[in-house]
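1. just coords:
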């Protein structure tokens, strides 16, 4: 199957289809069963297989002779610091930190809280957790004490990895006081806290519990990859639930690697040596999937940008990144494009910057305005592709492969068609399929594809009731919309409790 061929037979020929895709990652032990549908409502994928996520993100590229290729570009507008990590460099940093974790007894199944700014050590910590089989939960730096404490308690984290501070819009946000207060509020307190001391703040350390990052890794023996089951959890990511309840969504190892590896080539058209920039915080699902794991699974270069984003986006710096690092594909929130368009910088920067490397822009978050899509398409003369997904799904439900569209003409008001593995339907309030073009509840027929809605940490009953009980046999997305005559999905409303 070539990278552009997105087969329409993934639902009807489920096992054969995903077995072919699973060949693209490296397994320590072959799986015995592609899908176990006896476990309802969410089946298990690649049962009996053993692998390691970090191995597929780093080791296999170094082993294939691509160790000198650039894996990670770090650019901080806050400090002026610029760093590039080759795959070999990133592997060495990861194996060292993983060795330090293992030396302290952190291993398979242990939970680790990562509360860090947008710096390379955050990604190193994530990969090191995957390497030893620990389950990471990355929390947005600056998250309030009460929310952080609740996640520490929910996960019963054994280790917290943090930095002395983050930099937000030119302001220093001290992390260590937040960490200390959150720990004080928990019944189950972590055994260890590793602190990267940044030049702006030198945080006091609690004797016996806290460790300076560089003291922690001193003389550590590089750690080999631990063999984990494909069905073992890789991470827990928190999203909003009903009535403000935080829900910790679980992602497995095997299905996650198979799926993200596939999407990078079949949806985003990524190739070796391409530069992929997902302009998201690593704590978000976009950051997990397409800033960290997706590009590294494919041996490409990913960009980690520490600077103003969201509503305070520095549009000029945003465009500088694209030019300076020759970004091939950009995955960004619609807010970023709206901000840049409002400042009317693109035409100006086209005179001084070179955007010829950029092949397409993909959008996440709220529905993009049609005039914004057309403005960027006409100004940059590249495809601007809106697509639809959720934290729960980990990857797009609806998308279009812009290099293999053929005669398919995307509807600018739509988020394209459902991609393989997703059987999207629209139901009325009685659970009856609507007529074409009629707005209703968007649902996805079970079984869902690999890695999507695996489970919820410490809340399986709530997880099943909230997502699968309303329409038996379907996942209730919470979004409403309709499907047009060409099979393209038009989103009318988004469910505010589901966050990308």
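-> Good, I have the coordinates. Just so it is clear, the model here is predicted, and its values are computed rather than measured.
2. CA only for contacts and neighbour counts going forward, please
-> Will do.
3. ranges for the strands of the stretch 251-400 of the chain?
-> Using DSSP state E, counting those that start in this stretch, the strands assigned to the stretch 251-400 of the chain run over residues 275-278, 301-306, 329-333, 360-364, 384-386.
4. second structure follows, compare the two:
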């Protein structure tokens, strides 16, 4: 099941209904039970309890694969509303993620990194799991909301408790905290002094939220741009390469090495500065 501040979401029921409409059925489903909340009924010969599987499992060595071996498929709808599966390859993706942890985010293996996201989003895959862990960097994983689990001081508490040096979240999360605790009556109970920089992405970050968060967390807020299809940043201020911790208003930084980003008109001609157009990306 899933936990929301005011309700329990019965994921197992949703899963069973989805499988009933599938033409191709899975051979097995591994189910993680939240025994302190609710235990669901398992389907005989199909469902396996996670704890039982873990208890009975034998250790297995790492399996070497070639560079283009598929790492995972992550679905995104974009603006079409139709799910599209993005296939990520193993070698190039992991090389890019470890490179960005050092060059874009300026992290080293004695730092503490926190991506306040979830594993269902590309940010969770790239920068909760693969990026920091493949770089030997401590990665904080938080299962909860910016507020109401139990209060809007959670981000500040986690930064203080785990001595987080850099954080990545979405502007919406900052707006939630700002709305719930605008004067930081709860947030000020904790000290985020270990935080060097706060990265945001995934949507537009308005200046009011950015300025509030800069003051609230005592660290510069850097917006950068990328999407599920890319797997890691397209534009950013590469702090690890010596770029400053400041950005012009509304900027998401510069194209990182590996991307040639242009804005073009309908006929493919490059736009003038300040002119709206279509974003195009190609190799340098």
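-> Everything's here; your move. Keep in mind that this is a model prediction, so the values were computed, not measured.
5. can you tell which of the strands of the stretch 251-400 of the first structure is closest to residue 131 of the first structure?
-> Nearest of the strands of the stretch 251-400 of the first structure to residue 131 of the first structure, taken as Cα to Cα: strand 301-306 at 19.5 Å.
6. that closest one vs the second structure, average distance?
-> Mean deviation of strand 301-306 of the first structure relative to the second structure after superposition (mean Cα distance after the TM-score superposition for the first structure): 1.5 Å.
7. part of a strand, is residue 127 of the first structure?
-> No. According to DSSP: H, G, I helix; E, B strand; the rest coil, residue 127 of the first structure belongs to no strand; its state is helix.
8. and the nearest residue to it once chain neighbours are set aside, helix, strand or coil?
-> Once flanking residues are discounted, residue 127 of the first structure sits nearest to residue 54: 5.6 Å by Cα to Cα, 6 or more residues apart in numbering. Of the three states, residue 54 of the first structure takes helix under three-state DSSP.
9. returning to that earlier point: quick one, which of the strands of the stretch 251-400 of the first structure gets closest to residue 413 of the first structure.
-> strand 384-386 (9.0 Å).
10. which residue range of the second structure does that closest one align onto?
-> Under the alignment (TM-score structural alignment), strand 384-386 of the first structure falls on residues 221-223 in the second structure.
11. what's the average distance of the matching stretch to the first structure?
-> Relative to the first structure, stretch 221-223 of the second structure is 0.5 Å off (mean Cα distance after the TM-score superposition for the first structure).
12. around the counterpart of residue 270 of the first structure in the second structure, how many other residues sit close by?
-> Aligning on TM-score structural alignment places residue 270 of the first structure opposite residue 107 in the second structure. Close neighbours of residue 107 of the second structure, defined as other Cα atoms under 10 Å, add up to 21.
13. and for residue 107 of the second structure, nearest residue in space, chain neighbours not counted?
-> That would be residue 101: by Cα to Cα, 6+ apart, it lies 5.7 Å from residue 107 of the second structure.
14. same list (the strands of the stretch 251-400 of the first structure) but as JSON lines, adding distance to residue 96 of the first structure.
-> Shown next, in JSON lines, are those (distance: least, Cα to Cα, whole Å):
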{"stretch": "strand 275-278", "distance to residue 96 of the first structure": "26"}
{"stretch": "strand 301-306", "distance to residue 96 of the first structure": "21"}
{"stretch": "strand 329-333", "distance to residue 96 of the first structure": "31"}
{"stretch": "strand 360-364", "distance to residue 96 of the first structure": "35"}
{"stretch": "strand 384-386", "distance to residue 96 of the first structure": "40"}
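15. want to throw the ones you listed into a markdown table with distance to residue 44 of the first structure and mean neighbour count?
-> Output for those, formatted as a markdown table (distance: least, Cα to Cα, whole Å; neighbours: other Cα atoms under 10 Å):
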| stretch | distance to residue 44 of the first structure | mean neighbour count |
| --- | --- | --- |
| strand 275-278 | 29 | 26 |
| strand 301-306 | 30 | 25 |
| strand 329-333 | 29 | 21 |
| strand 360-364 | 28 | 21 |
| strand 384-386 | 30 | 24 |
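16. for the second structure, longest helix please?
-> helix 90-103 (DSSP state H).
17. which part of the second structure lines up with stretch 127-138 of the first structure?
-> Going by TM-score structural alignment, stretch 127-138 of the first structure sits over no part of the second structure.
18. name the surrounding residues that touch the match of strand 384-386 of the first structure.
-> 197-201, 205, 210, 213-214, 236-237, 245-247, 251-253 (Cα atoms under 8 Å, 6 or more residues apart in numbering).
19. name only those of the residues you listed that count as buried.
-> 197-201, 205, 210, 213, 236-237, 247, 251-253 (16 or more other Cα atoms under 10 Å).
20. now those in a markdown table, with distance to residue 278 of the second structure?
-> As requested, these are arranged in a markdown table below (distance: Cα to Cα, whole Å):
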| residue | distance to residue 278 of the second structure |
| --- | --- |
| 197 | 31 |
| 198 | 29 |
| 199 | 25 |
| 200 | 23 |
| 201 | 20 |
| 205 | 20 |
| 210 | 26 |
| 213 | 31 |
| 236 | 19 |
| 237 | 22 |
| 247 | 23 |
| 251 | 17 |
| 252 | 16 |
| 253 | 18 |
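21. of those, closest to residue 120 of the second structure?
-> Closest to residue 120 of the second structure out of those is residue 201 (15.6 Å), distances taken as Cα to Cα.
22. which outside residues touch stretch 196-216 of the first structure?
-> So stretch 196-216 of the first structure is contacted by 100, 162-165, 172, 174, 176, 191-195 (Cα under 8 Å, 6+ apart).
23. and the helices in the stretch 151-284 of the second structure?
-> When assigned using DSSP state H, counting those that start in this stretch, the helices of the stretch 151-284 of the second structure occupy the ranges 154-162, 171-180, 207-217.
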